[in-house]
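A.B. asks: 3D model of this:
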Amino acid sequence: MIDVFKSFARKGLFLFDPETAHGLSIAGLKTGLFPACRPAADPRLVQTVAGLSFANPLGMAAGFDKNAEVPDALLRLGFGFAEIGTLTPRPQSGNPKPRIFRLEADGAVINRLGFNNEGHDAAFARLTARAQKGGIVGVNIGANKDSEDRVADYVAGIRRFASLASYFTANISSPNTPGLRDLQARDSLSALLSAVLAARDTESQKLGRPLPVFLKIAPDLTEEGMDDIAAEALAHNLDGLIVSNTTLSREGLKDQHQAGEAGGLSGRPLFEKSTAVLARMRSRVGPDMPIIGVGGVSSAETALEKIRAGADLVQLYSCMVYEGPGLPARIVRDLSKLLDREGVASIRDLRDSRLDHWLSVKV
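C.D. replies: Model prediction:
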């Protein structure tokens, strides 16, 4: 499927603007245009993280399936889990178009979408309809741009989707909603986590099952900012971190024309920066807190490198724009081959094995 995509389908999709092409991809998954290609189960890839059992450590990051339209189709492509959203309580259109830009020479994407989504109601209906299908589906929650109480928007997300979410991600790190990243400041973060986790605890008690909450952070943090987030995450017994969202940096890009577009950069150029920040957060929170590594994952080698730097699980999105729907299954199959080469009983055995290296990488 990879070769066919690169030869034909990608050329066709790239004739369209990126947002239209994305809509066509969602439509293709809805209609079954992309066949299921789950790789063979490998017990060495099974991971238990935050009380959840993942068939493999590779997930689809939030942003691809904003409105919970195709989580099951994504799982059939070979992902061990899928994260939908970001969802805001009320529908919102996001920022003016055009707002997604391909940097083909860099294998990168810049977006300034601005949490465009159909709101809680539409996603709730779709998730309810697939509730009996199983599989790990996380719900990424955010705040409306014009919200008068952003913390209340996150709490509303917890309450609305508690019965349907395998886990939650509080997204406070998108650069495309003005002021959102201010929630990463220590006092604001403390207030947010207190409210969100209190709501989670109430809903979890009603349901009789745990509801893990992850916090998605930016790669553009200072050392002091990382200190503050780690301290608050530990103080509040947060279930885990997702490192990281898109970056505002444009360092080292070949496509200097598109680099001038405002928004968050993702894809291959984000790999080194996001992995170095991941290692720094691992060193701060210690060995027990789960971390999901995101940013520039395009192969089994890059996925495994995130794990070596301290991740328990990894996610991708932008690199699939260039590699196509066969990418997740290929990565999972190739991870098994890498474990054959390493001679380990579990991929977990390789976590942190290059932590010191990534701690030495400048960010």
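A.B. asks: From here on, just use CA atoms for contacts and neighbour counts.
C.D. replies: Will do.
A.B. asks: what comes up buried for the longest strand seen in the chain?
C.D. replies: Counting by DSSP state E, the longest strand found in the chain is strand 81-87. By neighbour count on 16 or more other Cα atoms under 10 Å, the buried set for strand 81-87 is 81-87.
A.B. asks: of all those residues, which two lie farthest apart?
C.D. replies: With Cα to Cα as the measure, no two of the buried residues of strand 81-87 lie farther apart than Phe81 and Leu87, at 17.6 Å.
A.B. asks: sec struct for Phe101, please.
C.D. replies: strand (DSSP: H, G, I helix; E, B strand; the rest coil).
A.B. asks: unless I'm mixing things up, it is touching Leu113, no?
C.D. replies: No: using Cα atoms under 8 Å, Phe101 makes no contact with Leu113, being 10.6 Å away.
A.B. asks: These two: which is more packed in?
C.D. replies: Legend: neighbour count by other Cα atoms under 10 Å for Phe101 and Leu113, higher for Leu113 (23 against 20).
A.B. asks: quick one, what contacts that one?
C.D. replies: Going by Cα atoms under 8 Å, 6 or more residues apart in numbering, Leu113 touches 94-96, 99-100, 176.
A.B. asks: 6 Å - rerun?
C.D. replies: Going by Cα atoms under 6 Å, 6 or more residues apart in numbering, Leu113 touches 94-95, 99.
A.B. asks: How about Asn117?
C.D. replies: Residues in contact with Asn117 (Cα under 6 Å, 6+ apart) are 91-92.
A.B. asks: Over to Val139?
C.D. replies: Applying Cα under 6 Å, 6+ apart to Val139 gives the contacts 83-84, 165, 168.
A.B. asks: Now with 10 Å, please.
C.D. replies: Counting by Cα atoms under 10 Å, 6 or more residues apart in numbering, Val139 touches 62, 66, 68, 82-87, 123, 127, 157-158, 161-162, 164-170, 213.
A.B. asks: What's the end-to-end length of stretch 56-70?
C.D. replies: Taking Cα to Cα, to the nearest Å, stretch 56-70 runs 19 Å from one end to the other.
A.B. asks: Span of stretch 214-233 from start to end?
C.D. replies: 10 Å.
A.B. asks: buried residues in that stretch?
C.D. replies: The neighbour-count check on stretch 214-233 (16+ other Cα under 10 Å) flags 214-221, 226-233 as buried.
A.B. asks: One more, please, to line up against the first structure:
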Amino acid sequence: MYSLARPFFFLLDPEAAHDLTIWSLHHFGGFIPSVCGSRGKPVEVMGLSFPNRIGLAAGLDKNGEAIDAFANFGFGHIEIGTVTPRPQPGNPKPRLFRLPKAEGIINRMGFNNAGVDNLVANVRSAKFKGILGINIGKNFDTPIEKAADDYLACLDKVYPHASYVTVNISSPNTKNLRQLQGASELDALLAALKARQARLADEHGRYVPLALKIAPDVQSEQLSEMADALRRHRIDGVIATNTTLSREAVAGLPHADETGGLSGAPLRTRSTEVVAELAKLLAGELPIIAVGGVFSGKDALEKLDAGAELVQLYTGLIYKGPGLAAETVKATDAFSRV
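C.D. replies: Next comes the predicted model:
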């Protein structure tokens, strides 16, 4: 069915198509039957039992408006956000561009969202009882030296409702955000987050894991420093990767020179390289969740073979449709770490 509907959606402005999709799923998602015949093989990651290894990446459902509809796709987990303490409109439009020949998307959305209170209200009203990740960020006008305050404010509010929380310091579309991946900045941020996590665990009587989402545009030396920081602060997981600023794989294509992060098939190879390098650096001390360019079951297995424990989808769903969830779940059912 998606192959019939996709041409219509691709006639629309990309952001209009996205908004229409979320609106439709929010209002009519309850009528969607599960498209995933196999629920997959459960796996323990970050102390949580995931029904299968495939999840929805953050960014598609920023405000948690369509959680129950996405649950029908057969995902083993759903990650919503990125959410910020205060509502913000994001960057000026247009800010979302398709590159169909490369099966890629460039976005410079800028953490557009309705704020953390709105997201929490949506989570409370959802019926979904599975693994829910909530991805948190900072407001665009919060000085980078005070970024930790925004992350802590979000963590306080989402903690009671999340299965795990992802700290997004890798979007290229919020000014200076990637500075937080620097050694001293990252060390200070992770220390603050872990201290707050410990306090919240005592207050709520449950431990909610923290994952860090990183960029693909990092050199080996910086990746090694980040791996050391993840181990030192006992972060529970790492998500690799966010979108890339590189245009090497799409040079010369329409929209290739637009500012923003590139996702989709052009990111596949680099994302997998980062996963593999991280796996060697971390040596199993914390799990890796892979995202970037997964368009088939084969692509998902490639991420697992590189060292990931879980795989997330986003741009692949835009090009391939919701059946991609079923395909990747089925392909990864028999995977086991040797």
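A.B. asks: where do the helices sit along structure 2?
C.D. replies: 2-11, 14-28, 67-71, 116-125, 147-158, 183-204, 220-232, 268-282, 297-306, 315-320, 323-332 (DSSP state H).
A.B. asks: Now tabulate those helices in TSV and tack on distance to Val238 of structure 2.
C.D. replies: Converted to TSV, the helices of structure 2 look like this (distance: least, Cα to Cα, whole Å):
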stretch	distance to Val238 of structure 2
helix 2-11	32
helix 14-28	27
helix 67-71	23
helix 116-125	22
helix 147-158	16
helix 183-204	12
helix 220-232	8
helix 268-282	9
helix 297-306	14
helix 315-320	20
helix 323-332	20
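A.B. asks: Tell me which of those helices lies nearest to Glu258 of structure 2.
C.D. replies: Here helix 14-28 is closest among the helices of structure 2 (Cα to Cα), at 14.1 Å.
A.B. asks: that older thread, between Phe101 and Leu113 of structure 1, what contacts are shared?
C.D. replies: With Cα under 10 Å, 6+ apart, Phe101 of structure 1 and Leu113 have common neighbours 19, 263.
A.B. asks: what's stretch 279-295 of structure 2 aligned against in structure 1?
C.D. replies: Mapping stretch 279-295 of structure 2 onto structure 1 (TM-score structural alignment) gives residues 282-298.
A.B. asks: Would you mind listing the buried residues in the matching stretch?
C.D. replies: Quick answer for stretch 282-298 of structure 1 (16+ other Cα under 10 Å): 282-285, 289-298.
A.B. asks: what does stretch 203-212 of structure 2 give?
C.D. replies: Neighbour-count burial for stretch 203-212 of structure 2, with 16+ other Cα under 10 Å as criterion, is recorded at 207-212.
A.B. asks: Now for these: which two are most distant?
C.D. replies: That would be Tyr207 and Leu212, which, of the buried residues of stretch 203-212 of structure 2, are the farthest apart (Cα to Cα) at 16.3 Å.
A.B. asks: on that earlier part again, can you tell me which of the contacts of Leu113 of structure 1 are classed as buried?
C.D. replies: Buried members of the contacts of Leu113 of structure 1, counted by 16+ other Cα under 10 Å: 94, 99.
A.B. asks: possible to save the contacts of Leu113 of structure 1 as CSV with distance to Gly324 of structure 1?
C.D. replies: Shown next, in CSV, are the contacts of Leu113 of structure 1 (distance: Cα to Cα, whole Å):
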residue, distance to Gly324 of structure 1
Gly94, 26
Asn95, 26
Arg99, 21
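A.B. asks: how do the contacts of Leu113 of structure 1 look in structure 2, which are kept?
C.D. replies: Checking those against structure 2 (both residues aligned by TM-score structural alignment, their matches' Cα atoms under 6 Å), the contacts still present are 94-95, 99.
A.B. asks: what stretch of structure 2 does the longest strand of structure 1 fall on?
C.D. replies: Mapped onto structure 2 using TM-score structural alignment, strand 81-87 of structure 1 covers residues 77-83.
A.B. asks: Mind reading off the mean deviation between the matching stretch and structure 1?
C.D. replies: Following the fit onto structure 1, the mean deviation recorded for stretch 77-83 of structure 2 is 0.3 Å by mean Cα distance after the TM-score superposition for structure 1.
A.B. asks: and Glu104 of structure 1, how many neighbours?
C.D. replies: The number of residues packed near Glu104 of structure 1 is 12, by other Cα under 10 Å.
A.B. asks: do you know how far it is from His257 of structure 1?
C.D. replies: Distance, Glu104 of structure 1 to His257 of structure 1, by Cα to Cα: 12 Å.
A.B. asks: Could you list the buried residues of stretch 118-136 of structure 2?
C.D. replies: In stretch 118-136 of structure 2, counting by 16+ other Cα under 10 Å, buried: 118-120, 123, 128, 131-136.
A.B. asks: now the most centrally placed residue in structure 1: how far from Leu304 of structure 1?
C.D. replies: Centroid-nearest residue in structure 1: Ala61, 2.9 Å away (criterion: Cα atoms, centre = their mean). Distance, Ala61 of structure 1 to Leu304 of structure 1, by Cα to Cα: 17 Å.
A.B. asks: Run through the residues that contact the closest residue to Glu302 of structure 2 other than its chain neighbours.
C.D. replies: Of all residues not flanking Glu302 of structure 2 in the chain, Thr272 sits nearest, at 7.6 Å (Cα to Cα, 6 or more residues apart in numbering). Applying Cα under 10 Å, 6+ apart to Thr272 of structure 2 gives the contacts 216, 240-241, 278, 290-294, 299, 302-308.
A.B. asks: which one is the equivalent of Val250 of structure 2 over in structure 1 nearest to, not counting chain neighbours?
C.D. replies: Under the alignment (TM-score structural alignment), Val250 of structure 2 maps onto Leu253 of structure 1. The shortest distance from Leu253 of structure 1 to any non-neighbouring residue, by Cα to Cα, 6+ apart, is to Asp106 (6.4 Å).
A.B. asks: my read: that neighbour touches Glu251, true?
C.D. replies: No: at 11.4 Å, Asp106 of structure 1 does not count as touching Glu251 under the criterion of Cα atoms under 10 Å.
A.B. asks: on that earlier part again, how about the residue nearest to Leu253 of structure 1, what's its partner in structure 2?
C.D. replies: Aligned by TM-score structural alignment, Asp106 of structure 1 pairs with Ala102 of structure 2.
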